[in-house]
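Q: Quick check, what structure comes out for this input:
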Amino acid sequence: MARTRRASDGRMPLLEHLLELRKRFVLIALGLVVGAIAGWLLYDPLLVLLQRPLVVAEEMRGNEMTLNFAGPMAALDLKIKSSLFLAVFLTCPWWLYQVWAFITPGLNKSEKKYAYGFVGAAFPLFLGGAYMAWLVFPHAIQILSGFLPDDATAFTNAQEYLSLVMRLLIAFGLAFLSPVLLVGLNFAGLLSGKALLAGWRWAILVAFTFAAIITPTPDALTMILVALPICVLYFAAVGVSVLHDRRVEKRFADAEV
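A: From the prediction side, this is the model:
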């Protein structure tokens, strides 16, 4: 009876919601710690990989392009940041599942299969967004290095350079992941397919604004190439959400009959 009274006044569900949020944060944090340990061990090959755009630009331009560390503490700080960055990618399926489990705690047993579909779709999309950023970034470095005088040496601050690369990869990954999160909100009953469809103009505006801000180069072609996949993914999310809403409405209609 006490449980019923507390649930009826709305306090207990809110408390349970906050406890569930804390639980998911703790699980995500534990996963990131494990991933960061692996990232620490993989730091050297990661550093070589992240420097690749500079190496390519150096070969094309002939200018020497060198990463510059301000001191030993800067190198240690960068290693810690790089380990956490790699942890985000290594534990991607884990924290994606935790996000889904928090958004949709009320799914019944037969609907739990959607969690695996969510992670199965979100993981490649997140990596696909990061890969697109990786394709865009060397192009940006080549354009920017074109302003260097002949025989000049570019001493690039290691922390600024690698932080830019890491932010770019994560930002693109999350941008490609956003349509799947919208589908998750729809399956949780928090966002209808009609609302997503009605907001398509705002979605396109946000996609192109994001592309204009996040792309390192000012050319319109790069911005369009970044924004178009995000728009396509958004409309795919709209289609899935609309179909899901129709199935739910049909199920309720059949139940009433």
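Q: switch to C-alpha atoms for all contacts and neighbour counts from now on
A: OK.
Q: what about D150, which SS state?
A: Here D150 is coil, with the state taken from DSSP: H, G, I helix; E, B strand; the rest coil.
Q: Spatially nearest residue to L96 (excluding sequence neighbours)?
A: V119 (6.2 Å; Cα to Cα, 6 or more residues apart in numbering).
Q: For that neighbour, identify the helix or strand it belongs to.
A: helix 113-145 (DSSP states H and E).
Q: Now do the buried residues in that helix.
A: Across helix 113-145, burial judged by 16 or more other Cα atoms under 10 Å covers 115, 118-119, 122-134, 136-142, 145.
Q: starting at the chain centroid, how far to the next helix or strand after it?
A: Heading C-terminal from helix 113-145, the first helix or strand you meet, by DSSP H and E, is strand 153-157. With Cα atoms, centre = their mean, to the nearest Å as the basis, strand 153-157 stands 29 Å off its chain's centre.
Q: can you check stretch 173-185 too?
A: Per Cα atoms, centre = their mean, the centroid offset for stretch 173-185 relative to its chain is 8 Å.
Q: Stretch 153-172 too?
A: 17 Å.
Q: Need the contact partners of it.
A: 50, 63-70, 74, 78, 85, 126, 129-134, 137, 148, 214 (Cα atoms under 8 Å, 6 or more residues apart in numbering).
Q: picking up where we left off before, same for the helix holding V119, what does it pack against?
A: helix 52-61, helix 92-103, helix 158-187 (3 or more Cα pairs under 8 Å, 6 or more residues apart in numbering; DSSP states H and E).
Q: Among these, which comes closest to R5?
A: helix 92-103 (24.5 Å; Cα to Cα).
Q: end to end, how far does stretch 57-70 reach?
A: 23 Å (Cα to Cα, to the nearest Å).
Q: For T209, see how far away the most centrally placed residue in the chain is.
A: The chain has L174 as the residue nearest its centroid, 1.9 Å off, counting by Cα atoms, centre = their mean. Counting by Cα to Cα, the separation of L174 from T209 is 15 Å.
Q: just to revisit the earlier point, got a list of what the residue nearest to the centre of the chain touches?
A: F126, G129.
Q: gap between stretch 182-190 and the chain center?
A: 18 Å.
Q: Could you figure out how far whichever strand or helix holds H17 is turned away from helix 92-103?
A: Element membership for H17 (DSSP H and E) is helix 11-41. If you take axes from the mean of the first three to the mean of the last three Cα atoms, to 10 degrees, helix 11-41 sits at 170 degrees to helix 92-103.
Q: one more, for comparison:
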Amino acid sequence: MEHLRELRRRLTIATLSILLGTIVGWYFFDPIFDILKEPYETGIASLLTSKDVDAKIVISGGIGTAFSFRLKLALVIGLILASPVWINQIWRFVLPALHRSEKRWAYLLTATGVPLFLAGIYVGYLVLPKGIEVLIGFVPSSIDSLTSLSDYLNFVLRTLLVFGIAAEIPLVVVMLNRLGIVSAAQLARARPWTIIGIFVFAAIATPSTDPLTMLFLAIPMVILYLLSEIIAKLTDRRRGKAKRRELADDELSSLDD
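A: Next up, the predicted model:
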């Protein structure tokens, strides 16, 4: 019952923080929506001059669609703004069950994973205009392209999430190496197939079909994988030295005749 009460308290604080963040997102809807709309306007700018295509974002689905969209975007903003609070509440509920070394690694992984995730989202935001330009470029001339507002938001969030998750590759590899599941030698042997898999994933995950957008995702992933391989090699070397010192301490002394 004590754990349940603690969980209820943590969930209450997290929910209130998300609610407060949602209110802030509702209030600042216009400037935030302008930021989300910027990649679309940049992407179709060249199409409006090079092709006879009229591309617009429209609201479709009924009278309450605009309200639902604004509420959905405000909720997403609230989750992002309140993420330090609700993540902190999760950690505060979990950390008492961890050992000291596990706590240290949990803090380290969190401090590393958040910047990597944000960097991936930033790269995804930079890639969006090119992806939108290529995708809408398939629309035949003299045909209007009308994109639903809700579909556009889902497209943007999905793209940013894919890039953010892809940036976590070195964190996953280092964690697997730390747990002893994979070694640096295994990572080196699997490097060619891993790189091929990264490019296949980038080709599937990117919003457009052009190779430039795919490279924007694949090349950083390959670089991060190579960095994680170097970190794994240093970790294995340190682990090997520790084992050799333990064996040296356990050596038998020679017997006197």
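Q: Trace the residue nearest to the centre of structure 1 over to structure 2, please.
A: Under the alignment (TM-score structural alignment), L174 of structure 1 pairs with I165 in structure 2.
Q: where's that match relative to L48 of structure 2, distance?
A: For I165 of structure 2, the distance to L48 of structure 2 - Cα to Cα - is 33 Å.
Q: ok, now I32 of structure 2?
A: For I32 of structure 2, the distance to L48 of structure 2 (Cα to Cα) stands at 24 Å.
Q: A202 of structure 2 now?
A: From A202 of structure 2 to L48 of structure 2 the distance is 28 Å (Cα to Cα).
Q: With L7 of structure 2 instead?
A: Distance from L7 of structure 2 to L48 of structure 2, by Cα to Cα: 54 Å.
Q: Please apply the same query to I219 of structure 2.
A: 31 Å.
Q: Kindly state which residue of structure 2 is aligned to G193 of structure 1.
A: Match for G193 of structure 1 (TM-score structural alignment): A184.
Q: and the helix or strand harbouring A232 of structure 2, how far out from the chain's middle?
A: Using DSSP H and E, A232 of structure 2 sits within helix 211-249. Here helix 211-249 of structure 2 is found 20 Å from its chain centre; the criterion is Cα atoms, centre = their mean.
Q: Does anything pack onto that helix? Which helices or strands?
A: helix 100-136, helix 149-166, helix 169-178, helix 184-189, helix 191-205.
Q: helices or strands up against the third one?
A: Applying 3+ Cα pairs under 8 Å, 6+ apart, we find helix 169-178 of structure 2 packed against helix 100-136, helix 211-249.
Q: To what extent does it diverge from structure 1 after superposition?
A: Taken against structure 1, helix 169-178 of structure 2 registers an average deviation of 1.8 Å after superposition, with mean Cα distance after the TM-score superposition for structure 1.
Q: what's the answer for the shortest one, then?
A: Taken over the aligned residues, the distance from helix 184-189 of structure 2 to structure 1 averages 2.6 Å (mean Cα distance after the TM-score superposition for structure 1).
Q: Would you mind listing the buried residues in that helix?
A: Neighbour-count burial for helix 184-189 of structure 2 [16+ other Cα under 10 Å]: A184, L187.
Q: what helices or strands is that helix leaning on?
A: Using 3+ Cα pairs under 8 Å, 6+ apart, helix 184-189 of structure 2 sits against helix 211-249.
Q: can you rerun that using 10 Å?
A: helix 169-178, helix 191-205, helix 211-249 (3 or more Cα pairs under 10 Å, 6 or more residues apart in numbering; DSSP states H and E).
Q: if we look at that helix, which residues are touching it?
A: 173-174, 177, 190-191, 194, 225-226, 228-237 (Cα atoms under 10 Å, 6 or more residues apart in numbering).
Q: Whichever of those residues end up buried, select them in PyMOL.
A: In PyMOL syntax, the buried subset of these is picked out as below (16+ other Cα under 10 Å):
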select buried, resi 173+174+177+191+225+226+228+229+230+231+232+233+235+236
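Q: one step back: between the helices and strands packed on helix 169-178 of structure 2, which gets nearest to I80 of structure 2?
A: Nearest to I80 of structure 2, of those and by Cα to Cα, is helix 100-136 at 11.2 Å.
Q: dump the residue contacts of the aligned residue in structure 2 for V206 of structure 1.
A: Taking TM-score structural alignment, V206 of structure 1 has G197 as its aligned residue in structure 2. For G197 of structure 2, the contact set (Cα under 10 Å, 6+ apart) comprises R191, A203, A218.
Q: Same list, those residues, but as a markdown table with distance to A97 of structure 2 please.
A: Shown next, in a markdown table, are the contacts of G197 of structure 2 (distance: Cα to Cα, whole Å):
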| residue | distance to A97 of structure 2 |
| --- | --- |
| R191 | 37 |
| A203 | 41 |
| A218 | 38 |
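Q: ok, those residues vs V24 of structure 2, which is closest?
A: A218 (35.4 Å).
Q: So what does the closest one match up with in structure 1?
A: A218 of structure 2 maps onto A227 in structure 1, by TM-score structural alignment.
Q: so who does that match touch?
A: Taking Cα under 10 Å, 6+ apart, one finds A175, I204, L205, V206, A207, F208, T209, F210, A211, A212, L221 in contact with A227 of structure 1.
Q: let's see it at 8 Å
A: A227 of structure 1 touches A207, F208, F210, A211, counting by Cα under 8 Å, 6+ apart.
Q: Return the member of those nearest to P105 of structure 1.
A: Among the contacts of A227 of structure 1, and counting by Cα to Cα, the member closest to P105 of structure 1 is A207, at 29.4 Å.
Q: tell me, how many neighbours does the closest one end up with?
A: Neighbour count for A207 of structure 1, taken as other Cα atoms under 10 Å: 21.
Q: measure the residue nearest to it when sequence neighbours are not counted to L168 of structure 1 for me?
A: Once flanking residues are discounted, A207 of structure 1 sits nearest to A227: 5.3 Å by Cα to Cα, 6+ apart. From A227 of structure 1 across to L168 of structure 1, the span is 14 Å (Cα to Cα).
Q: before we move on, what about V183 of structure 1?
A: V183 of structure 1 is 24 Å from L168 of structure 1, by Cα to Cα.
Q: Ok, V226 of structure 1 next?
A: 12 Å.
Q: Which one's more surrounded, the two?
A: Counting neighbours by other Cα under 10 Å for V226 of structure 1 and for L168 shows that V226 has the greater number, 24 against 21.
Q: Brilliant, that's me finished.
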